Every structure is written in structure tokens, then in C-alpha cells.
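Chemist: Predicted coordinates and the sequence they were generated for:
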Amino acid sequence: MAQASLSHFSSFFLILLLFALSLGQQTTAGHGLSIKEATIDDIQLAFKHKQLTSRQLVQFYLGEISRLNPFLKGVIEVNPDALYLADKADYERKTKAPSVSLSKLHGIPILVKDNIATKDKLNNTAGSYALLGSVVPRDAGVVTKLRKAGAIILGKASLSEWVYGRSNHTPPGWSGRGGQGVFSTDAAYVLDVIAGIDSNDLATSEASRYIPKGGYAQFLRPDGLRGKRIGIVTALFNFVGDASQTQTFEQHFNTLRKRGAVLVDNLEIAHFDEIYNASSEIIALSAEFKIYLNTYLKNLVASPVRSLADVIAFNNKNSKLEKVKEYGQGLLLEAGATNGIGNAEKAALVNLAKLSKNGFEKLVTKKRLDAVVAPSEAVSTLLAIAGSPGVVVPAGYTKDGVPFGISFGGLRGSEPKLIEIAYGFEQATKIRKPPSLKNFKI
């Protein structure tokens, strides 16, 4: 039971980024196609009509990375084989090789976070210098599926070092290697490719039974909000500290209603404060982190470090490089002090399951909700301990021009409804606008 719970409450989330550093001067490719705001469908259509090649697309993105990354620090490194892979994709389209799957992602450059293993010339470091030069035994499961679909792994995206697992004092988006980063439709296409069983990840076997026949893209419906029951948990919106944002969310609630959604307001989740105090979650995550990281490091083909203890020692030895004096490594030390899954960890896992069952899961079931709405990623704690899906889409901008989101979360297997809700909301609001770098001297 303990082992199953470990998989269930795992703290590692694989995040795929479709690259969108799209602010260049020359952003068109034949017949007026704007690369900077093009969707996957737009790009595939341009491929089909020979208005664009994968090489041209990759060259554009590499140019944008070179131009913008010194300021944005969104990319840790680029794939030296990216242009070769682009040429390969162009050749496959030209020759229409029967053994090649020309999926929606074929020839599309994609960044993966630096905690997702790629068995190529890229490093795999979770943002830490401690893992620089390590060699993984194989691609991560999602990368295997992306390559099979013909996607081009363009490089590694920045992230918070060890995925927020090093210290509570590191700024969001900072890592030793990456420095300080600046912070629907395409996502559904990616989800269709990466969803499914990974033979090296037992948790995916259970999750795969929720994959809908026909894939996820079929749920991209402009009227997806119609008839959906969406819950508003009052406590979640206490995380909104700006009055203008509160007003924005009220406007969005009206939009949801106008588009046919039924909003169920003033909801409460049992033991909400205990859930967000996160004491049980921290106990479980600390023990899991050490167990899984040690296993990962042990199985590497080559690595400067072979255990969490080695990582901690590396940081102490290279304190200036890893800025240990500024940010510390408190979470790593907490994890290092654990000793497997003992009575305290088992009790924490049981408590998390109980809190979820009697809280979020009970609320959604009792109120017959399709989803719960929340500001930005505020619902993520509830979803993490429940093993449930969620989606975040653009909601607006602060007075300083910083974007913020609105999230929707549901029970396990609710991805189709969440995609309908998120896509319906996006089509109704059209919030997102191309980012501006007017304050940067480029």
C-alpha cells in the first residue's frame, strides 16, 4: 500500500513547453504566415503548402533564443542536432515515407524542461551544476513518444532548481545553471501524443485507462462551457491579493455564466487550512524525493553525483556557483535527513488520502461539479494530493503588465471536460496578447 501511495503522491511533474519566444523582427514565412503567433495547425498548413520548412522554423527559433535568452533566461541550452532533425523532418514530408507518422507534431520544435531526460547531446540537470555531464540510460517516456510523433527536441527550458525541491528561499524560476528566468489547442495535441503507458513508470498504467477513445483534440469545442457545473471555493480566492484581479475574476465569472456554465458559489472544502498548511505533504515529499532521486542517480550511465548526499556535498563545495549562501538548500537537507517510509511517512500518506477524499473529492462529487475554478495555480495543492488533472489559461494582466491565469481542476479522468472548459473560456475571452519586451534593451 505504501508503494502505491508513493506513486500516487509523487512530487515530480513533467512539463512540456511549446516554445514561444516569438518577438523577432522577421516573423513571416511566405504568403504572410506569421511564425511568432502561429499555432500548430497554422504551421502544419504552411508545411503542406510549402510555405515553410522545419529548417526555417528551427532557424527562426534559434535566432530568437540567441537574441532574447540573455535577458529572459528561458532556455538552459539548445540541441546541437536541432537543424539536422529539422532537415530529417523536411525529407520525411517530401518523400512521404510510409514508415513515418506525419502527426500534428511532426517537424514541430519543442522545448522540454531540464528535469525531463533526453538521450542525446543535451544535458539533463534539473537546473543544477551537480548533474552537469551526467548521462541518462534512455529518453524519458514522454520524449520517446514525442520523437515517435516526429517532434524536434529543440532544447532544455529553464525551471526552478530541482523543481522547487532545493530551498524555500530560491526565487521562482531560478536555477544554478539557468539563472533567474522571467516569468489549448496546441496543448491538446501534445497531450494526445504523450498520454499513455510508460513501461518505466507504473503509475501511467492506471492513468492510461482515462484516455478517451479518439484522443483529446476532439474536445476543443467553442461551446465547451455550455452546461458545465463549475464550483467556486471561497477560500481559494483569498490568495488573490490585488483588488483589480478580484474584479477581473468577477468579470470572468459573468462570462462563464453567459456562455452557459452553471456556477456553484460560496463552497467550502473540509480541513482546507490543514491541507494548505502542507505538513503531511512535506513529510511525504521529503521522503519520496530522497528515495526516487537516489534511485535515479544510481541508474545513470555516468554522473558526478550518485546520491542526494552527494548533491548536498557538491553544493557545499561549490557554494558560490550554486549560491548556497544566498538561497541555502534547506529542502535538500530535510529530504536528506529522512530514512525511507517509516511510521510518520505512512501516517502522512494516509492523512493526505483522507483529506482529499473528505475534501476536494467529496465536494466535487456531492455538488456534481465538472470542475473547480481558482486563480492562477491556487488549486494545485488540492489536485496534487488527489492525483487529479488541472489546466491554467490566461486570465489577465496586472497593472504592471504581468500576466496571471485562471485554473480549472477536476477529478481523475476529467481531462476531456477540462479541455472543453478551458478552450471555451479562451475562445470567449481572447485574453492572451503577444508579450512585449519594450523595457529590455536588445
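Modeler: On my side now, so go ahead.
Chemist: Every contact and neighbour count from this point should use C-alpha atoms.
Modeler: Fine.
Chemist: I'd like to know how far the residue of the chain positioned farthest from its centre sits from Ala217.
Modeler: Ranked by distance from the centre of the chain (Cα atoms, centre = their mean), the top residue is Thr95, with 34.5 Å. Distance from Thr95 to Ala217, counting by Cα to Cα, to the nearest Å: 27 Å.
Chemist: for Trp174, same thing?
Modeler: With Cα to Cα as the criterion, Trp174 and Ala217 are 33 Å apart.
Chemist: Relative to Ala140, how far out is the residue farthest from the centre of the chain?
Modeler: 29 Å.
Chemist: Which strand or helix spans Phe425?
Modeler: helix 415-429 (DSSP states H and E).
Chemist: distance between that helix and the chain's centre?
Modeler: When C-alpha coordinates are averaged (Cα atoms, centre = their mean, to the nearest Å), helix 415-429 and its chain have centres 18 Å apart.
Chemist: what does stretch 183-190 give?
Modeler: 11 Å.
Chemist: Go ahead and name everything in contact with it.
Modeler: Stretch 183-190 has contacts (Cα atoms under 8 Å, 6 or more residues apart in numbering) with 18, 39-40, 104-105, 173, 216-217, 220, 393, 419, 422-423.
Chemist: Please apply the same query to stretch 77-94.
Modeler: Contacts of stretch 77-94 with the rest of the structure, by Cα under 8 Å, 6+ apart, involve 53-55, 58-59, 62, 100, 102, 106-107, 121-122, 150, 152-157.
Chemist: Put the buried members of the residues you listed into a PyMOL selection.
Modeler: Under the burial definition 16 or more other Cα atoms under 10 Å, those of the contacts of stretch 77-94 that qualify are selected in PyMOL by:
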select buried, resi 53+54+55+58+62+102+106+107+122+150+152+153+154+155+156+157
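Chemist: Which positions in stretch 280-299 come out as buried?
Modeler: For stretch 280-299, a neighbour-count test (16+ other Cα under 10 Å) marks 280-292, 294, 297 as buried.
Chemist: go on, stretch 298-317?
Modeler: Neighbour-count burial for stretch 298-317, counted by 16+ other Cα under 10 Å, picks out 303-309, 311-312, 314-316.
Chemist: And stretch 315-327, by the same measure?
Modeler: For stretch 315-327, burial by neighbour count (16+ other Cα under 10 Å) applies to 315-316, 322-324.
Chemist: Mind jotting down where the strands sit in this structure?
Modeler: Secondary structure of the chain (DSSP state E): strands at 16-17, 75-78, 109-113, 152-157, 174-175, 179-180, 229-233, 262-267, 371-375, 390-397, 403-409.
Chemist: got the angle for the third one vs strand 152-157?
Modeler: Going back to what we said before, that points to strand 109-113. Following axes from the mean of the first three to the mean of the last three Cα atoms, to 10 degrees, one obtains 30 degrees for the angle between strand 109-113 and strand 152-157.
Chemist: Against that first model, consider the following:
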Amino acid sequence: MTDRSPAPAIADAPARTSPDPGDRPVTELARLLGSRALTSTDLVTACLERVTAVDPVVRAVLAVDDTARAQARAADHRHAAGHPLSPLDGIPVLVKDNIDTRGLAGTAGSRLLAGAPPDRDAKVVARLRAAGAVILGKTNLTEWGNFRSTRSIEGWSAVGGQTRNPYDPEYSPWGSSAGSAAAVAAGMAPLALGTETDGSLVCPAGVCGVAAIKPAFGTLPSAGVVPISVVQDTVGPLASRLGDAALCLAVLTGRPLPTAPAPPETVRMGLWHVPGMSPVAQDVAERAAERLRDAGAVVVPVALTLPRDMLVDGLDALCAEFRPSLERYLSSRRGAPATLEEIVAANRQDPVELGLFGQELFERCAALTDEDRALAPDRRRRSRQRARELLAAVLADHGVDVLMAATGGPAWRIDDGPDPFTRTSSTLPALAGHPNVAVPAGYTGELPLGISLFGPPLLETLLPYALLAERCCGERRTPVVLRNASLPRNPR
């Protein structure tokens, strides 16, 4: 994309504040932009300079939008005239590259979509633009949202290579919203959008030390998003602070969200130790629970087992939903393959695409019959209803308002083999279609770990508890990539 917009005239600007894209809350950046102590042009320039400085190591940004500075100048003009469009006007945002942006990337990490970019914005991107946000660029992801293979490598795509964890580039950023989480952690932008089907927002947030909101299903539109399942996929924001992610979501939905933590003396939380999860992650969740108790909250252990039939129904439904969801999307893309079978065949001819892992999930989904797909609605309905009933029952049986659990992790060392199997707490709220919020909770060595909060069906109910958990548990450290500018470049 080419920046051809003329610079608007802005007169009588006061002395400017030096921007650091990762140092200030978005609410403060918005106030500084409104007072013209900071310009969007300076903020965007600082973000682009950060991308230049650290992305050769982190490899989170797949494409930079050449119009970013023009967008910033337009925002500065609006602020100078006293007519900002929203609290996000002039704020840089990075967008996961399975979310369409007109004329820019739109690959889902696959070389098969790397030709002609999308002709129009996804609906959620159109809302960002209407709010005045600056689309800074696109972030790398686990290819096809990590639905190509059961032995995939998180944060890797054939287009973007391997995204790395800003806290230690030898370690994984998880995924599939790997680039969005890593970029925010490394201060390349104050906000990013990602997507989740099961864990793809909260898991990378947890191991990259940032906050993420997976809203309830349907909160944000999914039109223009490369799908896995149009009845489970969810778009959500990531930010260094939960309040910033909540502000972004409030602007995109047009409805206010709570900004104050719940009074700790009114809070009852259930601590779920997920069976089979890493003891290191469980220990971080236990320490978070102790901090909440010290603040006055009641935190009690809860027992919870996910029924196998619920999980089988959910996976069978997902596989049956994938092909029609994807092919409906592909029909909107110029030069893209038209069918899943075409994608499978083209991948078999491409040694880069299949050089590190296969496509057995694609092959499984392509082999399903019309009869298999006809069963998907009932399987989806059963799985969702069972998950919702389970959440409601555990909250009621233990007399708690919300559940808390380690998100998953810790991050693992990157190599050329498949990633280790890692238990998470994300599947139950994902199947239920309920919101799930991840916040930083601690560290193992230099590597962050997060906790997730979920249970209630409404984010408005959940968010004050998550804000309290962040306030009590959200220790912050500077990522190593920002402390050491001479890290070796280790491409893959």
C-alpha cells in the first residue's frame, strides 16, 4: 500500500510528550492526543521504530501498512479540530493476518492466500477505522489458526516464519494469535486484535505477559475473518493492560464495560487446577489465589472434569463446520483456491508449506461426507448446552461468582519438531461460547505465565473480577528483547 494522502495543516500545537508505545495506558494516550501534548504521527512513528528495532528477532509483524502515517495525520487533524471519533482515534492497532484488511496481506499464514490481498475490510476492521484507530499492520499467526495439523508448531506460518517470545526468543509465544500477543508484549503497538476458537487469544497472552479478552461468541462480527467455525470463532483484543483491552472492546461494540475492579471483600472465586496441567502453571495460579486472599477475596478450590462426550461432540462439530465455513470465505477472495480439496492438493506440491508438519486435520475435514456435516448442528448444540450447564453447576455448587485457573504453559523451547501437548483451561468457556479473560499472573524464570477467569455468560459480570485479579497478581517485567538490542537473529 502507498501513502499518498496530503498532510493536514495543524497549527498551534503545544509541547509534545515523548511517546513510548508500550509504556502508557491507552486511556492516557487518548488524553494526551486530545490535549495535543502527543500526536498520533509521533506515536505511530514510535511504534514503527519499535517494529524496526525488535521485530527482526521477534518476527511478530507480517506486514506494515504503508498508509499508517497518513492515517495518523488524519487523526491529528481531527484532534486539532476538537472532533475525535472515539477514545481510539489516533491509537495504533495491529491486526492478526486472518482478519481482512483491504489491500494489505490477508494470508492466514498460507502462501496460497499471499497473492491478491482482500478487497475489503472485515467488519471488525471497518469498526476500527470508523473509530479513528490507525491500522499499523498485520501480525503473524499459527498458520490457518492452528487447524491444519495435530502436530503443528505454534506461531509458525509459511508466510511469516516463526514468531518468538519477547521474554526469551528461544521460547514459543504459543498461538494461534502469536504475533498479536508478542507484538503487544514487545511494545510494537498498544493494542492488537486476535481471534480464538479454543485458546488462541488467551494462551499466547498468558505466555507473553499481556492481557486478552475472548468475548462471548457473537460479540464482535466474524465477517471477513478466515474461519475455522463460524459458530465458535471469536475476535478479541490484546493489550498490556486489561483496561486497555476492555476500552478497545467497548469502542468496537458501542457499549460501556466496567472499568473498576470488584471490591475484594465481596468476591468469591473458585480455583480450578486443571487435571494434567503443568505443575509450574498450577503453582502460579495458587500464588495468584494467595494474593487475592491477602486482598480480602475468598478463593476456594473447585473440582471439575470435562465430560468426554462433550469434547467429542465439540471436535466433531468443529471438523464438520470447517469446510463450509472456509469455502464460504474463499468465495470472497480473488485468486484464492475455491475448495478445501484444492488447498490440500496445492499444499502437497509445496515443500515449504509441509516442510515442518502435515495437514491431517485438513485431510480429515475434506473426507467428511454430507451426512457427517448434517450431524454438526446437533453435535454443536449438545456440546454448547453441556458446557453451559457444567459452568452454571460448578458456580452454584461451590457458591462462587467466577472461576480462575492457570491459562496454560509455561512456554516451551522452540525446535523443528511438533510442539508438546499442553493442557489449558480454555476449552470449557470456548465450547460454552462464554467470555474468557487472561491476565498476567507471574513468572517462571524470565517467562511469564497467566491466569484465566471465566464462568459467567456476560463479560460485564466477569470483567470486574478479572480487573481485580490483574491488580493483585499482575507483576510486570521488561521483556528481554527490550533490554538487549543485540540479540542474534535466528530465522525459521
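Modeler: Great, that's in hand. Worth saying up front: this structure is predicted, and the values here are computed from it rather than measured.
Chemist: picking that back up, nearest to Leu111 of structure 1 among the buried residues of stretch 280-299 of structure 1?
Modeler: Nearest to Leu111 of structure 1 among the buried residues of stretch 280-299 of structure 1: Leu297, at 23.1 Å, using Cα to Cα.
Chemist: Okay, the aligned partner of that closest one in structure 2 and Leu340 of structure 2: tell me how far apart.
Modeler: Alignment note (TM-score structural alignment): Leu297 of structure 1 maps to Leu330 of structure 2. In this structure, Leu330 of structure 2 and Leu340 of structure 2 are 9 Å apart, going by Cα to Cα.
Chemist: What residues of stretch 264-273 of structure 1 count as buried?
Modeler: Neighbour-count burial for stretch 264-273 of structure 1 [16+ other Cα under 10 Å]: 268-269, 272.
Chemist: Run through who's touching it.
Modeler: With contact meaning Cα under 8 Å, 6+ apart, stretch 264-273 of structure 1 is reached by 229-235, 355, 358-360, 363.
Chemist: count of neighbours near Ala15 of structure 2?
Modeler: Per other Cα atoms under 10 Å, the neighbour tally for Ala15 of structure 2 reads 9.
Chemist: Apart from its neighbours in sequence, what residue is nearest it?
Modeler: Nearest in space to Ala15 of structure 2, with sequence neighbours left out and distances taken as Cα to Cα, 6 or more residues apart in numbering, is Ala37 at 5.9 Å.
Chemist: same thing with Leu354 of structure 2?
Modeler: Leu354 of structure 2 sits nearest to Asn347 (Cα to Cα, 6+ apart), 6.7 Å away.
Chemist: Against Leu332 of structure 1, how distant is the corresponding residue of structure 1 for that neighbour?
Modeler: Matched to structure 1 by TM-score structural alignment, Asn347 of structure 2 sits across from Asn315. Taking Cα to Cα as the measure, Asn315 of structure 1 and Leu332 of structure 1 are separated by 10 Å.
Chemist: And Ala117 of structure 1, by the same measure?
Modeler: Separation of Ala117 of structure 1 from Leu332 of structure 1 (Cα to Cα): 21 Å.
Chemist: out of these two, which sits in the more crowded spot?
Modeler: For Ala117 of structure 1 versus Leu332, neighbours defined as other Cα under 10 Å are more numerous around Ala117 (24 against 20).
Chemist: ok, for that one, nearest residue in space, not its chain neighbours?
Modeler: Ala140 (4.9 Å).
Chemist: Map Thr407 of structure 2 onto structure 1.
Modeler: Using TM-score structural alignment, Thr407 of structure 2 lines up with Ser376 in structure 1.
Chemist: again but with Val26 of structure 2, I slipped
Modeler: For Val26 of structure 2, the aligned position in structure 1 is Ile40, judged by TM-score structural alignment.
Chemist: circling back: how about the strands of structure 1 in a markdown table, adding distance to Tyr276 of structure 1?
Modeler: Output for the strands of structure 1, formatted as a markdown table (distance: least, Cα to Cα, whole Å):
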| stretch | distance to Tyr276 of structure 1 |
| --- | --- |
| strand 16-17 | 26 |
| strand 75-78 | 32 |
| strand 109-113 | 26 |
| strand 152-157 | 29 |
| strand 174-175 | 24 |
| strand 179-180 | 27 |
| strand 229-233 | 14 |
| strand 262-267 | 16 |
| strand 371-375 | 14 |
| strand 390-397 | 17 |
| strand 403-409 | 16 |
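Chemist: mind checking which of those is nearest Phe253 of structure 1?
Modeler: Relative to Phe253 of structure 1, the nearest member of the strands of structure 1 by Cα to Cα is strand 262-267, separated by 7.7 Å.
Chemist: what's the mean deviation for that closest one versus structure 2?
Modeler: Superposing on structure 2 places strand 262-267 of structure 1 at an average distance of 2.4 Å from its equivalents, by mean Cα distance after the TM-score superposition for structure 1.
Chemist: got the angle between that strand and strand 371-375?
Modeler: Going by the same axes, to 10 degrees, strand 262-267 of structure 1 makes 60 degrees with strand 371-375.
Chemist: what's the counterpart of Leu285 of structure 1 in structure 2?
Modeler: Leu285 of structure 1 maps onto Leu318 in structure 2, by TM-score structural alignment.
Chemist: Also Val136 of structure 1?
Modeler: So, by TM-score structural alignment, Val136 of structure 1 is matched to Pro118.
Chemist: Under the alignment, what does Ser175 of structure 1 map to in structure 2?
Modeler: Match for Ser175 of structure 1 (TM-score structural alignment): Ser157.
Chemist: hang on, its match packs against Thr142?
Modeler: Yes - contact criterion Cα atoms under 8 Å: Ser157 of structure 2 and Thr142 qualify, at 5.6 Å.
Chemist: More neighbours: those two, which one.
Modeler: Per other Cα under 10 Å, whichever of Ser157 of structure 2 and Thr142 has more neighbours is Thr142, with 31 against 28.
Chemist: what about that one, distance to Ser425 of structure 2?
Modeler: In terms of Cα to Cα, Thr142 of structure 2 sits 19 Å off from Ser425 of structure 2.
Chemist: go on, Asn146 of structure 2?
Modeler: Taken as Cα to Cα, the span from Asn146 of structure 2 to Ser425 of structure 2 is 17 Å.
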